[in-house]
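> Sequence first, predicted model second:
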Amino acid sequence: MRVATFNINGIRSRLPALLDWLERDQPDIVCLQELKCTDAAFPEGAIADAGYQAIWHGQASWNGVAILSKGSEPLETRRGLPGMGKDTHSRYLEAAVKGVIVGCLYLPNGNPRPGPKFDYKLDWFDRLIAHAQNLLDSGHPVMLAGDFNVVPTDEDIYNPKSWLKDALMQPESRERYRRLLAQGWTDALRKQFPNERVYTFWDYFRQHWQRDAGLRIDHVLLSPDLAKRLTSAGVDRWVRGEAHASDHAPTSVELKAASATRRRRHAKAKD
C-alpha cells in the first residue's frame, strides 16, 4: 500500500499537476494540505474521475486538508483537534482508510515569532501531541501525515544559519517534534534515509529549487505496528520540477499488507 502526503499549495490552481501525479504514481491514500478553497469549491468531480474518493475540510484562501482514497471511501473519524472547538483554521482531518487510521495535518507555520502566531503554533502542537497519544493508546494502526512546519534537526535543511530566526527552526518547535516521536512514532523518511539529507520543500526565492536548497518539513509518522510494515519511503522530487509547481513535493511510504494474524486480532478487538 502506497501512502503519500502533499502540500498542494492551492488545489484549484494546481489541479492539473495533482491529476498528473495521481495518474503517474497511483498512490492508494493521499493526504493533501493547503487546499486554499472552500468546501464547495473542492474539485470532487475531477478527483472522482481520477479514481479517488475524498473527504475534505476547506477554508477560503488559506489552509484546508483532504484525504483521498483510491477505489474506496474514507470514513471520517475526526475534523479538528480535540479541545480546539473555537479554532477557525482547517488544519486537521482524520479517517479510517483501508484498515488504517490516517491523520492528515497542516501544522501552523508560526511566523513571525515571538508573537501570537508562534504561540498558536505551540498550542496546536501540544494538542496534537495529546491526541497522538490517544491514537496510539487505541491499539489501531495509525499514521500522522502532513506538513508539520518543523525542521527536526540541522540535517534536515540545506543551511541552518539561513533560517535561524524562523519558527520552523526554533527549539520549542523541535522539542515538541521530539516529544511526539518519543511516544513511539517512527519518522518514515528518516528511517529510510538515516544518514542522508532529504528535502520535501524548496521555496520560490533565490533559486532554491535549482540549487537544491531545501528543507524537510513534510513527515509521515507511523505507529509501531505500521512501522514494522514499512518497506520504503521517498520524495517524488520530479513533481517540484514541473511548471507551476507547489513549493513542496509529495512524500510517500510503502507498507506491506498486514499479516493474517494481525487482521484476525484486530477484527476480534472490534467485536
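Alright, I've got the coordinates. Numbering: from 1, shown residues only.
> going forward, measure contacts and count neighbours with C-alpha atoms only.
Will do.
> Within the helices and strands, which one has residue 233?
Using DSSP states H and E, residue 233 falls within strand 230-235.
> Report the buried residues of that strand.
230, 232, 233, 234, 235 (16 or more other C-alpha atoms under 10 Å).
> List the residues that contact the second one.
When the contact criterion is C-alpha atoms under 8 Å, 6 or more residues apart in numbering, the partners of residue 232 are 192, 253, 254, 255.
> Identify the residues contacting the helix or strand following the strand holding residue 233?
Using DSSP H and E, the next helix or strand after strand 230-235 towards the C-terminus is helix 237-240. For helix 237-240, the surrounding residues in contact (C-alpha under 8 Å, 6+ apart) are 17, 21, 200, 209, 245, 246, 247, 248, 249, 250.
> Show me the contacts of residue 232 that map onto helices.
Counting by DSSP state H, the part of those found in helices is residue 192.
> Quick check: PyMOL command selecting the buried ones in the contacts of helix 237-240.
Only the buried entries of the contacts of helix 237-240 go into this PyMOL selection, using 16+ other C-alpha under 10 Å:
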select buried, resi 17+21+200+209+245+246+247+248+249+250
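> Got another one to weigh against that:
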Amino acid sequence: MTWNLLHGGESRLPRILSLVEREQPDVLALQELRGFPRAEFEAATGLTGHVARSVFGQPVGVFWRPSLTITGRRSFRWQLHHAASAVTLRSGGESLTVVSAHLNPYASERRRREAVWLTARLDHRGPVVLAGDLNSLSVPGPLPPLYRRRHLGPDGEIDTRAMAAFARVFSDAWLEVGEGDGTTVPTALRSAEFAPMRLDYVLLAGGLHAASARVVRDDPDASDHYPVVVSLRWPPARATLD
C-alpha cells in the first residue's frame, strides 16, 4: 500500500490507523512524514519502518510486517526535492526491493530529472516495487488552468516525461489490473488544490506482476490523497503480497 499522509497525519492519526488496520498491508510506503508520530504508529500497527529524511522537503518511509526479513535499507536524498526510502525483503531465497518515493510537486522538468535519476539507480536490481506520490500524469488530457503550471512541459502541453522515464524499466500496476478510474486526488481535504487525477503509483520491475490494484476511498477526510493497494505475484511467497 502507498499513501501520502499530508504533513505527517497531524490530528488525523486515528483515521489513518483505522484505515491501515482495515487494509492490513504487508508493506506500506508512506510520504509526507514531517511530524509523523512514528513510535505511536508502529506500536499501534505492529509495523516497523525505515524513514528517509529530506534535505528540501518531507521525509518518506517504508514500513513492513515483522514476519518479513529485511536484508538492506537505503535512503536517497540529495537528488530529490523530497526523498526516497528503500528496503530489501527476502523470502524463499529471493529478494524484493520496495521503494517509497515522493517527486517534486512544482516543476515538470525537475520531476523528469528525478525520474531519470531514480530509474538509473534502481535498474538491474532484480524485482523492484517503486511506490509513492510521483506528482506526475501518465497520459495527456484536459486540465483546468489552475493546475497547468505544475504539469506543463516545455512545449506547453501536459508533460508526461517523468512517467515515460520510469516506463523504460517499470510497468504500471494500475494499467495492468487496476479497478475503476484510478484517481487518487482530490479527497474532501484541500479539494481545491487538485483536479481529479492520478498522482499516486505502484510501479513494478524485474519480472513482477500485479494480481490486483485499487484505490481505497473509505475515508475522504484521512488525507488529501487516497491510498493505493496492490497485491503482487511474487514467486517465493505462498500467497500474494499486499
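Structure's in. What do you need? This structure is a prediction, so every number in the text was calculated from the model and none was measured.
> quick one on the thing from earlier: next one: the strand holding residue 233 of the first structure to chain centre, how far?
Relative to its chain's centre, strand 230-235 of the first structure lies at 14 Å (C-alpha atoms, centre = their mean, to the nearest Å).
> Please, which helix or strand holds the residue nearest the centre of the first structure?
The first structure has residue 146 as the residue nearest its centroid, 1.1 Å off, counting by C-alpha atoms, centre = their mean. Take DSSP H and E as the rule and residue 146 of the first structure turns out to sit in strand 142-147.
> give me the stretch of the second structure that that strand matches.
Under the alignment (TM-score structural alignment), strand 142-147 of the first structure falls on residues 128-133 in the second structure.
> That stretch: average distance to aligned residues in the first structure?
With mean C-alpha distance after the TM-score superposition for the first structure, stretch 128-133 of the second structure departs from the first structure by a mean of 0.6 Å once superposed.
> where along the second structure do the strands fall?
2-4, 27-31, 48-52, 60-64, 69-76, 83-91, 94-102, 128-133, 171-172, 200-205, 209-215, 228-233 (DSSP state E).
> how about a markdown table for those, with distance to residue 191 of the second structure added?
A markdown table is the format used below for these (distance: least, C-alpha to C-alpha, whole Å):
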| stretch | distance to residue 191 of the second structure |
| --- | --- |
| strand 2-4 | 15 |
| strand 27-31 | 18 |
| strand 48-52 | 28 |
| strand 60-64 | 23 |
| strand 69-76 | 30 |
| strand 83-91 | 25 |
| strand 94-102 | 20 |
| strand 128-133 | 16 |
| strand 171-172 | 26 |
| strand 200-205 | 16 |
| strand 209-215 | 17 |
| strand 228-233 | 18 |
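> right, and those strands - which one's nearest residue 190 of the second structure?
Nearest to residue 190 of the second structure among these is strand 2-4; the distance by C-alpha to C-alpha comes to 13.2 Å.
> Could you pick out the longest helix of the second structure?
helix 108-122.
> other SSEs contacting it?
Helix 108-122 of the second structure makes packing contacts with helix 161-167 when contacts are defined by 3 or more C-alpha pairs under 8 Å, 6 or more residues apart in numbering; DSSP states H and E.
> what helices or strands is the helix it packs on leaning on?
helix 108-122.
> How far does the helix it packs on sit from its chain's centre?
15 Å.
> quick one: buried residues of it?
Here helix 108-122 of the second structure shows 108, 109, 110, 111, 112, 113, 114, 115, 116, 118, 119, 122 as buried, counting by 16+ other C-alpha under 10 Å.
> Using JSON lines, please lay out those together with distance to residue 102 of the second structure.
Formatted as JSON lines, the buried residues of helix 108-122 of the second structure follow (distance: C-alpha to C-alpha, whole Å):
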{"residue": "108", "distance to residue 102 of the second structure": "13"}
{"residue": "109", "distance to residue 102 of the second structure": "15"}
{"residue": "110", "distance to residue 102 of the second structure": "12"}
{"residue": "111", "distance to residue 102 of the second structure": "10"}
{"residue": "112", "distance to residue 102 of the second structure": "13"}
{"residue": "113", "distance to residue 102 of the second structure": "13"}
{"residue": "114", "distance to residue 102 of the second structure": "10"}
{"residue": "115", "distance to residue 102 of the second structure": "10"}
{"residue": "116", "distance to residue 102 of the second structure": "14"}
{"residue": "118", "distance to residue 102 of the second structure": "11"}
{"residue": "119", "distance to residue 102 of the second structure": "14"}
{"residue": "122", "distance to residue 102 of the second structure": "15"}
